[in-house]
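> just to be clear, the model below is a prediction. Sequence and coordinates:
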Amino acid sequence: MRHLYRCPLRWGDMDAYGHVNNVMFLRYLEEARVDMLFHPDQDHAFARGTVVARHEIDYKRQLVHRHAPVDVEVWVTRIRAASFTLAYEVKDTGSGDEPDLVYARASTVMAPFDFALQRPRRLTEQERYFLEKYQDDEAAGS
């Protein structure tokens, strides 16, 4: 299953050419990730905290600033003892015969972190259960 976040575009997101600045894509990924991990409808499995260990982003095309939001899909591609990997697509979702228009694909390696002790920690069973709901092995290679 994938989590869908409808990300609003802001006037300040664009560069001098009217395109969304590439740096802003990292903020869009963060917003989608926070919406998935801390959404009011879920059980807050990650309330103890996580940190970003690595980001990779592959820009596919320019996103022109507009008033309509852009879709950011998030899913889990890998779960390890003390880390997990999220994948993303920033896109306009196609309808009917129209294909999706993908602006960027990305991945983030996250590590559970104990802020009180200032060190990484292992995933809890509750966190692992939550992540497994969003695991999408089929899309991992896309």
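Okay, I see it.
> C-alpha from now on. contacts and neighbour counts both.
Noted.
> ok, which stretches of this structure are strands?
With DSSP state E applied, the chain shows strands at 3-7, 50-59, 70-79, 84-92, 101-114, 119-120, listed in chain order.
> out of these, which is closest to L131?
Nearest of the strands of the chain to L131, taken as C-alpha to C-alpha: strand 70-79 at 6.6 Å.
> that closest one packs against which elements?
strand 3-7, helix 22-37, strand 84-92, helix 125-133 (3 or more C-alpha pairs under 8 Å, 6 or more residues apart in numbering; DSSP states H and E).
> buried sites along the third one?
Of all the residues in strand 84-92, those buried under the rule 16 or more other C-alpha atoms under 10 Å are 84-92.
> what do you get for the second one?
For helix 22-37, burial by neighbour count (16+ other C-alpha under 10 Å) applies to 22, 24-25, 28-29, 32-33, 35-37.
> and the helices and strands packed on strand 70-79 as TSV, adding distance to D114?
Shown next, in TSV, are the helices and strands packed on strand 70-79 (distance: least, C-alpha to C-alpha, whole Å):
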stretch	distance to D114
strand 3-7	25
helix 22-37	16
strand 84-92	16
helix 125-133	14
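> closest to V109 out of these?
Closest to V109 of those is strand 84-92 (C-alpha to C-alpha; 4.4 Å).
> give me the residues contacting that closest one.
29, 70-79, 100-111, 140 (C-alpha atoms under 8 Å, 6 or more residues apart in numbering).
> try it against this one:
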Amino acid sequence: MARHIYRCPMRWSDMDAYGHVNNVVFLRYLEEARIDFMFRLAPGDGDESFSGGSVVAHHEIDYLRPLVHRHEPVTVETWVTGIGAAKLTLAYEVKDEDTVYVRASTVMVPFDFAANRPRRITPVEREFLEEYMDEEREAAAA
């Protein structure tokens, strides 16, 4: 299984009054990694890939350790744990080499904005997603 690796820069404004990255900011880190994964790396010319549109249907996030602001980026690993006809589930870890700060998942729905409705995952998109599928997690969830 391949994982998409995104090095997310940290900003001074990410820090809260307690001196660590605010819980809401982690959702922005996930968003940046997801956009890098789905829009920049996904195949297609915008009409037949996720760059044509998708929406978040559900987030789940577990905060494991506080992350203190620093100048080095934090790593966000992304992989696929589920592919349906018209939705997919992404999993993430926000981490350094030795420490996992957050584990999370997002259910995404491909969306046709011109028709204002969800759409099915195309065969090209499915092929791309399957390269990042964690089959062990999928089997455990079944």
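That came through fine. Computed from a prediction, not measured in an experiment: that's the story for all the values here.
> can you check which of the strands of the first structure gets nearest to R128 of the first structure?
strand 70-79 (7.5 Å).
> and for that closest one, what span of the second structure is it aligned with?
Per TM-score structural alignment, the counterpart of strand 70-79 of the first structure in the second structure is residues 74-83.
> and the matching stretch, how far from the first structure on average?
Average distance, stretch 74-83 of the second structure versus aligned residues of the first structure after superposition (mean C-alpha distance after the TM-score superposition for the first structure): 0.3 Å.
> now that stretch, how far from the chain's geometric center?
Relative to its chain's centre, stretch 74-83 of the second structure lies at 5 Å (C-alpha atoms, centre = their mean, to the nearest Å).
> quick one: contacts of it?
Counting by C-alpha under 8 Å, 6+ apart, 2-10, 29-30, 33-34, 37, 88-96, 126, 129-130, 132-135, 137-138 sit against stretch 74-83 of the second structure.
> and the residue lying closest to P69 of the first structure once chain neighbours are set aside, how far is that from P112 of the first structure?
Residue nearest to P69 of the first structure in three dimensions, not counting chain neighbours: P8, with 4.2 Å by C-alpha to C-alpha, 6 or more residues apart in numbering. Distance of P8 of the first structure to P112 of the first structure, given as C-alpha to C-alpha, to the nearest Å: 28 Å.
> swap in D15 of the first structure?
For D15 of the first structure relative to P112 of the first structure (C-alpha to C-alpha), the value is 34 Å.
> quick one, which of those two is more surrounded?
Set D15 of the first structure next to P112 and count neighbours by other C-alpha atoms under 10 Å: P112 wins out with 23 against 14.
> quick one: map the more buried one onto the second structure.
Aligned counterpart of P112 of the first structure in the second structure: P110 (TM-score structural alignment).
> I'd say that match and A86 touch.
Yes: between P110 of the second structure and A86 there is a contact at 6.5 Å, judged by C-alpha atoms under 8 Å.
> what do those two both touch?
118-121.
> out of the strands of the first structure, nearest to Q42 of the first structure?
Of all the strands of the first structure, strand 3-7 comes closest under C-alpha to C-alpha, at 11.7 Å.
> grab the nearest non-local neighbour of P43 of the second structure.
P43 of the second structure sits nearest to S49 (C-alpha to C-alpha, 6+ apart), 5.9 Å away.
> contacting residues for A114 of the second structure?
Counted by C-alpha under 8 Å, 6+ apart, A114 of the second structure has zero contacts.
> correct me if wrong: V102 of the first structure contacts K60.
Yes: with contact defined as C-alpha under 8 Å, V102 of the first structure counts as touching K60 (6.6 Å).
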